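In: After the sequence you'll find the predicted model.
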Amino acid sequence: MPASSSFHPAPRRLRQLAVSVPLSLALLGGGLPAVAEEMPRETAPTQAEGLPLDELRTFAEVFERIKRTYVDEVDDRTLLKNAMRGMLEGLDPHSSYLDQQDWQDLRENTDGEFGGIGIEVGMEDDGKLTIIAPIDDTPASRAGLQPRDVILKIDNTPLDGLPMSEAVKLMRGDAGSRIRLLILSEGADMPREVVLERAIIKSSSVTHRLLDPGYGYLRISQFQSATGDEARTALAQLRKDNDATSLKGLVLDLRNNPGGLLSAAVEISDLFLSNGRIVYTQGRLPDSELSFSAKADTPADDIPLIVLINGGTASAAEIVSGALQDQRRAIIMGTDSFGKGSVQTVMPLGNGDGLKLTTALYFTPSGRSIQAEGIQPDVEVVRGRLERDTRRDFSVREADLDGRLDNANGESEAVQSKAPTSPVVAESDYQLGEALNLLKGMNVLDRSAALEAVAPATPDQ
């Protein structure tokens, strides 16, 4: 979609929109939609359009046969709710029906406090419940669970054929209670059992430290309502830790960030941009067409910046990466991102339930839709230690999800730590070490020349 396409400016009273990672769950905290105002109702179908009477008769027939012949008795309310769930889940991987418990879980996740073990999961085409990313500083991350790990069993319940929503409910529980997971890691011959203790997941989405004198590291694990304020505080603390002098460079780490609130993504982008568009959205309804631009009050618009991404970088994290890339504000380094370019709106229903519905696509400042394609880094660096590791760091992407939307372009707790030296960084995290080396190189070269060398200007689209 060309950048010149018309769109409506954001109204003064904005709905909060959600940009959630695929199959994001209340257990997890990433990719969390916000509560929105109720969308205006579209006009009823005209008489000429009518209703598909044959399909309605078939629905009534199926409903009656289930009531009459299913092995167990099923009440009408359960059948109708299941029908509504199926109607939404059949649209795309991100639309879903939310009962009152789901609604409550969603609110808790958006605020960054919820019960569970702290993982982002998705359902692969073969029906396997697979970890997309562990959330930082949670029982899951401390136990060493990794992206691409498959969960085969929760306690004594096999997950084969079990809906993902039911699997999530099994993983939730009171803080302090124990849960056993049977995990099959990628490349392993045999599964292993992992015992975790559930916790109230209430952690900052932002961590920071100095990598070397003058060079900072800012990690954002997900986009929550407080992420913008936390990041602003972290930048101020980094300057203080650097003997109250300006930083020579900063690494913004968005790897394995599953997404979150659109508003938080805009706030983070605005920390580094003093003007220009950040993102805009387009959908069928006029009030789903919004545009967000940077404000002049920017605390870090002159710090050389590198953004780390990988296949677990999704949704709101891709908005930030795309904005900084298109505005030529940062060098994007790592591997291709996940590729989720759709926006979900959460709408309340009269019975106290709600629905999460895909209502728009978002576009980067140059007009790119990344749906099912993702952000390509300016500098590709795969994960590894001292030697190059050619394995894909994350193979499940939006384009792999069953029922995903096609691309609109026509193509298919702030933590203090002792600052390590750069060799230690490179040994423990090859991508981060390379980012630090590039930042140092940018301080030797003219910054604009370095940007042009690794990230040529994006042509008009």
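Out: Structure received.

In: okay, CA-based contacts and neighbour counts for the rest of this
Out: OK.

In: Quick one: list the elements packing against the helix ranked longest in the chain.
Out: The longest helix of the chain (DSSP state H) is helix 53-69. Counting contacts by 3 or more C-alpha pairs under 8 Å, 6 or more residues apart in numbering; DSSP states H and E, there are no secondary-structure elements packed against helix 53-69.

In: can you map out the strands along the stretch 251-400 of the chain?
Out: Assignment of strands within the stretch 251-400 of the chain using DSSP state E, counting those that start in this stretch yields the ranges 260-261, 277-282, 290-293, 305-309, 331-334, 342-348, 354-363, 379-380.

In: before we move on, the earlier item: gap between the longest helix of the chain and the chain center?
Out: Computed by C-alpha atoms, centre = their mean, to the nearest Å, the separation of helix 53-69 from the middle of its chain amounts to 38 Å.

In: so after it, what's the next helix or strand?
Out: Read in the C-terminal direction, the helix or strand following helix 53-69 is helix 76-89, with elements assigned using DSSP states H and E.

In: got the angle between that following helix and helix 53-69?
Out: 140 degrees (axes from the mean of the first three to the mean of the last three C-alpha atoms, to 10 degrees).

In: Pull out the buried positions in helix 76-89.
Out: R85, L88, E89 (16 or more other C-alpha atoms under 10 Å).

In: I'd like to know which elements that helix is packed against.
Out: In this structure, helix 76-89 makes packing contacts with strand 96-98, judged by 3+ C-alpha pairs under 8 Å, 6+ apart.

In: now stretch 239-259, how far from the chain's geometric center?
Out: The chain centroid and the centroid of stretch 239-259 are separated by 20 Å, computed with C-alpha atoms, centre = their mean.

In: now swap in stretch 222-234 and tell me
Out: Between the mean C-alpha point of stretch 222-234 and the mean C-alpha point of its chain there is a distance of 15 Å (C-alpha atoms, centre = their mean).

In: Then stretch 278-286?
Out: From the chain centre to the centre of stretch 278-286 is a distance of 18 Å (C-alpha atoms, centre = their mean).

In: Span of it from start to end?
Out: According to C-alpha to C-alpha, to the nearest Å, stretch 278-286 extends 19 Å from its N-terminal end residue to its C-terminal end residue.

In: Going by neighbour count, list what's buried in that stretch.
Out: Judged by neighbour count (16+ other C-alpha under 10 Å), stretch 278-286 contains these buried residues: I278, V279, Y280, T281, Q282, G283.

In: Could you tell me whether L439 really is in a strand?
Out: No - note on L439: no strand contains this position according to DSSP: H, G, I helix; E, B strand; the rest coil, which reports helix.

In: need the contact list for the nearest residue to R148 once chain neighbours are set aside.
Out: Nearest in space to R148, with sequence neighbours left out and distances taken as C-alpha to C-alpha, 6 or more residues apart in numbering, is I131 at 5.4 Å. For I131, the contact set (C-alpha atoms under 8 Å, 6 or more residues apart in numbering) comprises I119, E120, V121, G122, Q146, P147, R148, D149, V150, I151.

In: again with G176
Out: Contacts for G176 (C-alpha under 8 Å, 6+ apart) come out as E197, R198, A199.

In: alright, now check it against this:
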Amino acid sequence: MPHCFRLTALALSLIGLSGVSSVWAQEERPAEVPAAVTPVNGSTAANAAPLPLEELRTFAEVLDRIKAAYVEPVDDKTLLENAIKGMLSNLDPHSAYLEPKDFAELQETTSGEFGGLGIEVGQEDGFVKVVSPIDDTPAARAGIQPGDLIIKIDGQPTKGQSISQAVDKMRGKSGSPITLTIIRNGGRPFDVKLNRAVIKVRSVKAQLLEPSYGLLRISQFQVNTGDEVVKALQQLRKDNKGNPLSGLVLDLRNNPGGVLQAAVEVADAFMTKGLIVYTKGRIQNSELSFSADPADPSEGVPLVVLINGGSASAAEIVAGALQDSKRGILMGTDSFGKGSVQTVLPLNNDRALKLTTALYFTPKGRSIQAQGIIPDVAVAPAKVTPENDPEFFKEADLAGHLGNANGGPDRPTGSKAPNQTPRPQDEDFQLSQALSLLKGLSITRNQ
């Protein structure tokens, strides 16, 4: 594809929940901009304002005073690294200084394997807030939900801790226990006990909900997610006895984002023309645009896209592109609202800067920063409680009734359909609504 960029070690751009930490706990991942984003060039540097000498003198004086008067000795390296962290922390929630351990873990996350609990977390009112649990991880299996506030980790309050400190406490040896104290929807605190694990995330899962209707779930955007989506579409057709699908649900709920190029490739799997996304920034290579090519792995399948407040960044890029191009109907609740792109700029000594370098825009020029994407059809999550249908006296119960003209069997009161195995849509209200909409579209389209 003309818009494909090769990822290199020079720079990895991300669009995930930056500032959000994914609990392996993992620090939130931005969405990836093409690989080699170069540093500010000479002309830009030449036009920059001169160094503020007075402020630099103040910095040197503060450094000297701390070294001389602080209650305990502090070495220069620690003070300077803390100064760098402070410089980044006051830019925006998604820019950060990555020490060797953090940098290595970020690289693991984009490849799809890391250790911990499996939650994307951020901060709210000084507490750790769950952005989304990752599918098939200890956090997801324990029932942790988006919006949960983690107020204690193993009995220690999180109030006042930095997100990195909280994330470090949630990391640990695979199999080791941990207790999170959670407040949900303003209720009373309760404890959730989990065991840490090595998290191997499958970013794409697919299955038939029923004949001709498929579900494609993307839990996060990793380097290979685009290829996995194409393979999943091919497998769904095979599972449907080689016939094209009549409808597909693309589930992006609780998807915290990931690699930008993967988001572009996923959107391109459903689009055959037009702009997918474009970015605007200040440095060389930060202004980019990505367009769809004519190939159509989805075969034009009618599409409903599920989003919610845990759908962020790269997930919002895909949702926005499909909404603006009218390729799919968005259903669910408003998305997270992260419209910035981070670039990982390696430094010496295995360190890196994760720096916000651009804003992204949907094909129609919409920035979703701090606003999110509004679904076309608003459907709040709800618990599905099936009710038994009342039994009615039917024609087949009448003595001497005529048989069916086509020779089919009678269906008197009490006759039951064959036992059906549980299906995802039976307990997922939003998913069942998406499937119902696809069926309605199929009926009207084929009339």
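Out: Perfect, I can see it now. Computed from a predicted model, the values in this text were never measured in an experiment.

In: returning to what we had before: got TSV for the strands of the stretch 251-400 of the first structure, with distance to Q224 of the first structure too?
Out: Written out in TSV, the entries for the strands of the stretch 251-400 of the first structure read as follows (distance: least, C-alpha to C-alpha, whole Å):
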stretch	distance to Q224 of the first structure
strand 260-261	6
strand 277-282	18
strand 290-293	18
strand 305-309	18
strand 331-334	22
strand 342-348	15
strand 354-363	17
strand 379-380	28
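
In: Minimum distance to E42 of the first structure: which of those strands has it?
Out: strand 354-363 (12.9 Å; C-alpha to C-alpha).

In: whereabouts in the second structure does the closest one align?
Out: Mapping strand 354-363 of the first structure onto the second structure (TM-score structural alignment) gives residues 352-361.

In: same thing with stretch 256-263 of the first structure?
Out: Taking TM-score structural alignment, stretch 256-263 of the first structure hits residues 254-261 over in the second structure.

In: Can you get me the start-to-end distance on that stretch?
Out: Counting by C-alpha to C-alpha, the terminal residues of stretch 254-261 of the second structure are separated by 19 Å.

In: What's the separation between the aligned residue in the first structure for I15 of the second structure and G31 of the first structure?
Out: With the correspondence set by TM-score structural alignment, I15 of the second structure lines up against V19 in the first structure. Taken as C-alpha to C-alpha, the spacing of V19 of the first structure relative to G31 of the first structure amounts to 6 Å.

In: what do you get for W103 of the first structure?
Out: Shown here: W103 of the first structure relative to G31 of the first structure, a distance of 15 Å by C-alpha to C-alpha.

In: which one of those two has more residues nearby?
Out: More neighbours sit around G31 than around the other of W103 of the first structure and G31, counting by other C-alpha atoms under 10 Å; the figures are 32 against 21.

In: That one pairs with which position in the second structure?
Out: For G31 of the first structure, the aligned position in the second structure is R29, judged by TM-score structural alignment.

In: Not counting sequence-adjacent ones, nearest residue to that match?
Out: When the adjacent residues along the chain are set aside, R29 of the second structure lies closest to G16, with 4.3 Å between them (C-alpha to C-alpha, 6+ apart).

In: residues contacting that neighbour?
Out: Under the criterion of C-alpha under 8 Å, 6+ apart, the contact partners of G16 of the second structure comprise 28-32, 256-259, 312-314, 338.

In: between those, which is nearest T137 of the second structure?
Out: Using C-alpha to C-alpha, P256 is the member of those that lies nearest T137 of the second structure, at 14.5 Å.

In: So that closest one sits against G309, correct?
Out: No - using C-alpha atoms under 8 Å, P256 of the second structure is not in contact with G309; the gap is 9.6 Å.

In: Common neighbours of these two, please.
Out: V131.

In: Looking at the two now, which is surrounded by more residues?
Out: P256 (37 against 21).

In: If we ignore the residues flanking it in sequence, what's nearest that one?
Out: Nearest non-adjacent residue to P256 of the second structure (C-alpha to C-alpha, 6+ apart): A312, at 4.8 Å.

In: Around that neighbour, how many other residues sit close by?
Out: By the measure other C-alpha under 10 Å, the count of residues near A312 of the second structure is 36.

In: Which position in the first structure pairs with it?
Out: Under the alignment (TM-score structural alignment), A312 of the second structure pairs with A314 in the first structure.

In: With D160 of the first structure as the reference, measure out to that match.
Out: A314 of the first structure sits 26 Å away from D160 of the first structure, going by C-alpha to C-alpha.

In: ok, now how distant is the equivalent of V62 of the first structure over in the second structure from S174 of the second structure?
Out: Residue correspondence, TM-score structural alignment: V62 of the first structure in this structure matches V62 in the second structure. V62 of the second structure sits 42 Å away from S174 of the second structure, going by C-alpha to C-alpha.

In: again with Q447 of the second structure
Out: The span separating Q447 of the second structure from S174 of the second structure equals 56 Å under the rule C-alpha to C-alpha.

In: Next up, the contacts around the residue nearest to P424 of the second structure when sequence neighbours are not counted.
Out: Beyond its immediate neighbours in the sequence, the residue positioned closest to P424 of the second structure (C-alpha to C-alpha, 6+ apart) is L209, lying 7.2 Å away. Residues in contact with L209 of the second structure, defined by C-alpha under 8 Å, 6+ apart, are L215, R423, P424, Q425.

In: Please, which helix or strand holds the last one?
Out: Just to be clear, that refers to Q425 of the second structure. Q425 of the second structure is part of helix 424-427 when elements are defined by DSSP H and E.

In: For that helix, list every residue counted as buried.
Out: Judged by neighbour count using 16+ other C-alpha under 10 Å, the buried positions of helix 424-427 of the second structure are Q425.

In: The residue lying closest to L260 of the second structure once chain neighbours are set aside: how many residues sit nearby?
Out: Nearest-residue entry for L260 of the second structure: E32, 3.9 Å, with adjacent residues in sequence omitted and distances by C-alpha to C-alpha, 6+ apart. Taking other C-alpha under 10 Å as the criterion, the count of residues near E32 of the second structure is 30.

In: quick one: E32 of the second structure and Q261 touch, right?
Out: Yes - with contact defined as C-alpha under 8 Å, E32 of the second structure reaches Q261; the gap is 6.2 Å.

In: E210 of the second structure -> the first structure?
Out: Matched across to the first structure, E210 of the second structure falls on D212, judged by TM-score structural alignment.

In: Then R327 of the second structure?
Out: Structural correspondence for R327 of the second structure with respect to the first structure (TM-score structural alignment): R329.
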